[in-house]
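J.: Got a predicted structure plus its sequence, pasted below:
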Amino acid sequence: MLALVLASNIQHRASRSRNNPRLTNLRRCPMHRSFTIVALMVLLLLLGLNRIGTAQAVYDTVSIYELQFVPDPDANDLSPRLGDTVVVRGLVMHYPRDLWVGARWAVYIVDPDSFPNPWSGFFIIQHDTFAIQTGMGFLEPGMICYFTGVVDEFNHFSQVAVLTNPPVPITIESAGNPLPAPVLLTADDIDNRADAEQWESMWTRVENATIVNNQVPGNWASFTDATGATAFMGEYFNWFRDRLIGGTYTWPAPGTNFNVNGFIRDEPSGYTTNPRDTLDLEILTNPPVISDVTRNPGVPTSSDAVTVSATIVDNGFVQSATVHYSVDEGAWQQLAMTANQDTFSAQIPPQSDGAFVRYFVSAMDNDNEVSTFPGDTSRATGRVFFYTVRDAGLTIEDVQNTHGYAADNSGYEGYEVTLQGVVMTDSTDEVGDFWIQDDAAPWSGIWVNNVPTTAVKGDLVSVTGTVQESFTVTRLDNVTNVSVVTPGVGEFPPIDVTTGAVTTGAPTAEMYEDVLVRVQNVTVTDPFPDGFPGFGEFVVDDGTGGVRVDDFFDAFSGQVAADTTFPQGAHIDYIIAFGYFSFSNYKLIPRDSLDVGPMTAIGEPLPGLPTEFALEQNYPNPFNPTTDIEYSIARAGQYRLEVFNILGQRVRELASGYHNVGNFRITWDGRDDAGNRVSSGVYIYRLSGRDVSLSKKMILLK
């Protein structure tokens, strides 16, 4: 009973500290801190957590540096101890419920002996919060602890997952230690993997920075500093995330100068610094705040002058406001905006049919501080507002094409449009939604969301709805009309593309969003890119770069299962799918199982747990056209099984990715990475990875 009372008391205090950012460990009174620490230690004893040393003794104790350091982050930034169970020591930097990690506990830690040197920050997470015996839920900033868990990676972000089955308690070495000052960095230090990886999970500070864009997708803000590099602030701490999503807080206006303290996180879209609360964000200047930029009409014709309006406020007064506009990529022109209280407006003159018009808004206050909206108007990293003048109605490309701007917002976001296209899916694929295309070309498709009307594949339809960005995917929502223009015109065929053209980071990936494409002769290179059992995704590669395949559609949902329906190394003749984007990755979403061509499964796990690495002789040998290769992995980690010709050129990657300890069999079908059959001759197959490099010869005879 006493243990429960103490646990409740500690959790109540932790909750209070989260809601009041001023109650951090550095600012709380010593008497309060001492009571909490004593209560926690009593609680741990009552829960039977005093057998810590025995539980941890069976695992290696390593430093944070040993978990983090990699010699070439661009080539491989995965922890060298990936998959190992280890014990690591660190100073807890905040409360375990401060972060947005769902129903989990997590803390950033730093090495109290080596911080602020590079590679001295790490991340600890506990997935099962019912296992309170670990003591993770009762940690406080300033505690130096030993954590026991498995080293893993979440989207290239290194972490230790605390052991919970059975629970291995955390050892508290000491408590009440002062938190260190953050290490001073620049935007240039965290704008790319080669520079930023050494600062992953570190407690850092950037000074004299300037907000570039306060509306980066994902509730981020971009900023720059004297180095000229662009970096990002994220909302990984609940204080910011809850308020940004709830609409009660926005990042400072573009042009704002500030200092920021935060923890560095490796995200699929870039590295972010993540402040804990507004006390970590020191505002140095306050330029005008521009919001609610609109145009009227939203879909202009050649007879329309377009009124651009914006709400602009300042802590002093707005001295001037300007609409900047450009026609057909011409020079930027300026229009002075007139004020009606906080609403400012100006008119862009009528333009000819087919003209492409870009625009943005700027403002200056009485201190001559300037802001723009959007904050970043460059093509390389930002966006502007735009529209195409159409007298005969918009095309889907008018709505989808981003015109080379990095931010992929539609120029018609928030406006009602009418589009025509051929129905490419129906209710047997996805209930309530359908996809239309008006051509077999890039930018030609769009998702029509939440429509009660039943659509028929192959019909040419007219759809009226509001353009919406759903987590950066453009779609039509709030649909008010769907009518058949011409029935039975037939679906457009898929566009043949390479996996490298539609994968994350490819400059062409966005143009295939919502467009039906086909990739051919692909190999499954990772059946669980998010770890086992995954989220219904796997990765395929035709040799040009891997792309995720997602079971988004109702008719395909469940096809990607934990029983490795698409096992590593399997060869798939083709996949027909729509381009899609979610959780920072471009993906392919097949409509149903008929969109996935014949598969040759060429890898399977075998029973038994080996104690040493082995690569067996292939059988049969010589062979034609297929042969089996068995190998054993004695230590979990990243491994590859590859086939080379006698010149040392790689012919085929049979397996690549994380392997658990086990015995495996893979069948090589005599094809190269492009799916072509190879000629007769001698080939070398090699197993490589941490602590192993084994090879053997085999002969293909035709």
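T.: Sure thing, it's come through.

J.: hey, let's count contacts and neighbours off CA atoms from now on
T.: Will do.

J.: element containing the residue nearest to residue 280 when sequence neighbours are not counted?
T.: The shortest distance from residue 280 to any residue other than its chain neighbours is 5.0 Å, reached at residue 261 (CA to CA, 6 or more residues apart in numbering). Assigned by DSSP states H and E, residue 261 belongs to strand 257-267.

J.: Give me the distance between residue 121 and residue 144.
T.: Residue 121 sits at a distance of 13 Å from residue 144 (criterion: CA to CA, to the nearest Å).

J.: Could you do residue 107 as well?
T.: In terms of CA to CA, residue 107 sits 12 Å off from residue 144.

J.: hey, what's in contact with both of these two?
T.: residue 92 (CA atoms under 8 Å, 6 or more residues apart in numbering).

J.: Put this next to the first one:
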Amino acid sequence: MMHRFTLLLLTLLISAAVHAQYPVVTIQQIQTLPLDSLNACNDLSLYEGDTVITHGTVVMNGGLAQAAGGRNLWIQNGTGPFSGIDLYTTGVPTPVPGTDVLDLVAGDSIEVTGLIATFGNETEIVPLNISVIDFGKPVGIQPIDVGDLNDANRVNILPTGEQWEGSYVEITNAVVTSVNFFSGNTRVSFDVADADGNVINISDRFLVQRLPAGGGSFVPPPVGARFDTLRGVIAHSGNGCTGGGGRGYEMYPFQESDYVIGFSAPIISNVNRNPVTPTSSEDVTVFASIEDPDGNVTSATLFYAVGVSNTSFLSLPMANTGTTYSATIPSTAFSDGDFVKYYISATDDSSATSTSPVDGQNQPYFFTARDNGLTIYDVQYTPFSNGFSGYLDREVTVEGIVTASAAAGDLGFVHIQQEGQTSWAGLQLVEGANLATLERGDKVRVTGTIQESFGLTRMSVLGDAILLSSGNDLPDPVEVDPNDFTTYDFALTERFEGMLVKLTNPTDGGVFVVEPNADGNNNFAEYRVGSDLLDPLNGCRVLAGRVTGTAFSSLNFSYVNDSTWISESGVINVPVCVVSAGDTLASLTGIMTYTFGNMKLLPRNNDDAEAFSGANCTDGITSVEDLLRSELTLFPNPGRTEINLQYGFDRPVRGTAELMDLTGRRLQRQALNGTQGTLRFDTRALPRGTYFLRVLAGDQLIRTHKVLLID
């Protein structure tokens, strides 16, 4: 104890000298943001980049975090809004001057001199000096609701959630909805939902949640387990309107007492039905595994209703063999085209009841009876605000017209659309064996598993897509007002996910680039196009020039929001124009997608930008399809001593022509300039055989010709 008092005296002397250099602010001052900033998706601290002095109570002992060598913890100034902050030692995790983070104890009152910085969307203070000025202070806990932080899709809600970033909080009555193992099954996080279906991830920032495979002793809760209370500090892994790809606001428990599992209701898992896609003459049997970890299941009931708006659910008792329960919805209850919804309820010998889904009456499972086969509409349509397909994780077969492809000069990703349908009709395809061979206008039949990828419904195709016909007319793009897509509105915008749409001005005045960067202090290659030139806050996000594991935009579209995207996340194949506020278009067409809480337009190539006029693109840009239609003639072929390439373009082009051998080695290269001309390749020194001549405009591959050299 005397040692700590001696340190306190020394600390006070050092503190007096430091105070003269940097401003002293409270944690609340660092963290508080105006509501209009949060509504505009801006959560950057007003002190970002500043070095400040602040005071707070240490929430947990040093050394408990799995990051920064344990030199990561949280401090807070009382409880209430904007009262906590992440203290993180960046770079090589070594002690900073003053007290080492590893020596701090929960309840220590400290003074921190540090730099205010942001990682992702998490505001941090990077310590330059830490001084203990008192100890034994109480650590407050703030009760909050999950719905303050995230919605049912785990998308962060900044206006009500940001105030709890960095705070030690408590949520109650939360049910585990998924358990997620990663890093080779050595780590785990899990999602929990409140009674309204709002979801938060419980992450393993601290050692308390380390699995035995990683040297810990944490036993993950099963899906369906109910926590009386969960406590932890709130971190911000931005998604939604922030443009980030994170998990929203998430919770970091740091001690065993933060997890309090309640008297457990039955756990319902592995819910399935047979058949998955029934006709009107087929009974539908619903199966589930139901167990009770601290008692016995006394009853299980299947509730079902026919019709979207029908709230009168009928009940069927579920019979069981061991832990497998089942009940059958009779085919006499529904007809062709009927929408059938259902959920399961189970009760144990302590009268505890659980349902699956958690909010079963309002967000149930469902299917549509079809005598003539399932449609894309059936896969996509949902009246329920979580946006999930009724065929999630199920294998289905549908047909559609390819509206975007992986062919040269196109979006780079495959989308299909149901003919004759103007809503709920588009679907992204991934992972199919022959998807790269499809072209726009192909009609295909595909079988695959329906997935939800960060809120986007898509199909993971099994095997090959079956080509039914080629050269079909594409569905006309649905014309929409870009301002309708400013924020995600389930009732207004979800129906266009995956569809070919055209952004137009409802007053026939054209559309405008109203905000070159839709993500504030971040940049995720998204800009905003709206129908009001003077309104930068309203309009549809446009994503272009960026390809990552969660961004599926085109590299054949010139109009991007920063020149860094030329080669930052994929190499753009066409000349680049950096958009600026005030640029105009008659219309902008593309595939409407959904990621991280926002609808976004994916233009496929330059033909999707109608009559673009901008300060940085005064000469216009040749479309990819124009280049692909250009006249290119190779002669003589077969040849021996020379090969000539004659070219003709509608407008001047700068490019190259390259003669390659079969291994891909470039043998000769010549510049291609202007609108027309002839290039001569001297082949006298080359052995006879097969070669290839590639023609590129900029970095865009326009054509590849096979060349034969003979005696």
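T.: Arrived safely, thanks for sending. Just so it is clear, the structure is predicted and the values come from calculations on it, not from any experiment.

J.: TM-score for the pair, please.
T.: Overlay of the two chains. TM-score (TM-score structural alignment, normalised by the length of structure 1): 0.66; 539 aligned residues with a CA RMSD of 4.3 Å.

J.: and the strand holding residue 261 of structure 1, what other elements does it pack with?
T.: Using 3 or more CA pairs under 8 Å, 6 or more residues apart in numbering; DSSP states H and E, the elements in contact with strand 257-267 of structure 1 are strand 157-162, strand 203-216, strand 270-274, strand 281-283.

J.: The residue nearest to residue 280 of structure 1 reaches residue 202, doesn't it?
T.: No: if you go by CA atoms under 8 Å, residue 261 of structure 1 and residue 202 don't touch, sitting 10.4 Å apart.

J.: And those two? Which one has more around it.
T.: residue 202 (28 against 25; other CA atoms under 10 Å).

J.: and the host helix or strand of residue 696 of structure 2, how far from the chain's centre?
T.: Taking DSSP H and E as the criterion, residue 696 of structure 2 maps to strand 689-697. With CA atoms, centre = their mean, to the nearest Å as the basis, strand 689-697 of structure 2 stands 39 Å off its chain's centre.

J.: Check which element follows that strand along the chain.
T.: Following strand 689-697 of structure 2 in sequence order, the next helix or strand is strand 700-709 (DSSP H and E).

J.: what does that next one correspond to over in structure 1?
T.: Aligned by TM-score structural alignment, strand 700-709 of structure 2 falls on no residue of structure 1.

J.: Sort out which residues of that strand are buried, please.
T.: By 16 or more other CA atoms under 10 Å, the buried positions in strand 700-709 of structure 2 come out as 700, 701, 702, 703, 707, 708, 709.

J.: Stretch 5-22 of structure 2 too?
T.: Buried residues in stretch 5-22 of structure 2, defined by neighbour count with 16+ other CA under 10 Å: 7, 8, 11, 15.

J.: for stretch 488-506 of structure 2, same thing?
T.: In stretch 488-506 of structure 2, counting by 16+ other CA under 10 Å, buried: 488, 493-505.

J.: and if you look at stretch 547-556 of structure 1?
T.: 547, 548, 549, 550, 551, 552, 553, 555, 556.

J.: Present those as CSV; the columns should include distance to residue 191 of structure 1 and secondary structure.
T.: As requested, the buried residues of stretch 547-556 of structure 1 are arranged in CSV below (distance: CA to CA, whole Å; DSSP: H, G, I helix; E, B strand; the rest coil):
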residue, distance to residue 191 of structure 1, secondary structure
547, 24, strand
548, 25, strand
549, 28, strand
550, 29, strand
551, 33, coil
552, 32, coil
553, 35, coil
555, 40, coil
556, 38, coil
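
J.: quick one: which of those is nearest to residue 177 of structure 1?
T.: Residue 177 of structure 1 lies nearest to residue 548 out of these, by CA to CA, at 44.7 Å.

J.: Report the contact partners of the residue nearest to residue 604 of structure 1 when sequence neighbours are not counted.
T.: In space, not counting the residues next to it along the chain, residue 604 of structure 1 is nearest to residue 665; the distance is 5.3 Å by CA to CA, 6+ apart. Residue 665 of structure 1 is in contact with 602, 603, 604, 605, 606, 628, 629, 630, 631, counting by CA under 8 Å, 6+ apart.

J.: show me where the stretch 601-711 of structure 2 has helices.
T.: Assigned by DSSP state H, counting those that start in this stretch, the helices in the stretch 601-711 of structure 2 fall at 624-628.

J.: Likewise for the stretch 151-300 of structure 2?
T.: Going by DSSP H, counting those that start in this stretch, the stretch 151-300 of structure 2 shows helices at 158-161.

J.: how about the strands in it?
T.: Secondary structure of the stretch 151-300 of structure 2 (DSSP state E, counting those that start in this stretch): strands at 168-182, 187-193, 199-202, 226-237, 248-252, 259-261, 267-274, 284-291, 297-306.

J.: can you check the stretch 451-600 of structure 2 too?
T.: In the stretch 451-600 of structure 2, the strands defined using DSSP E, counting those that start in this stretch lie at 456-461, 466-469, 478-480, 500-503, 511-515, 526-530, 540-543, 559-560, 577-578, 584-585, 587-595, 598-602.
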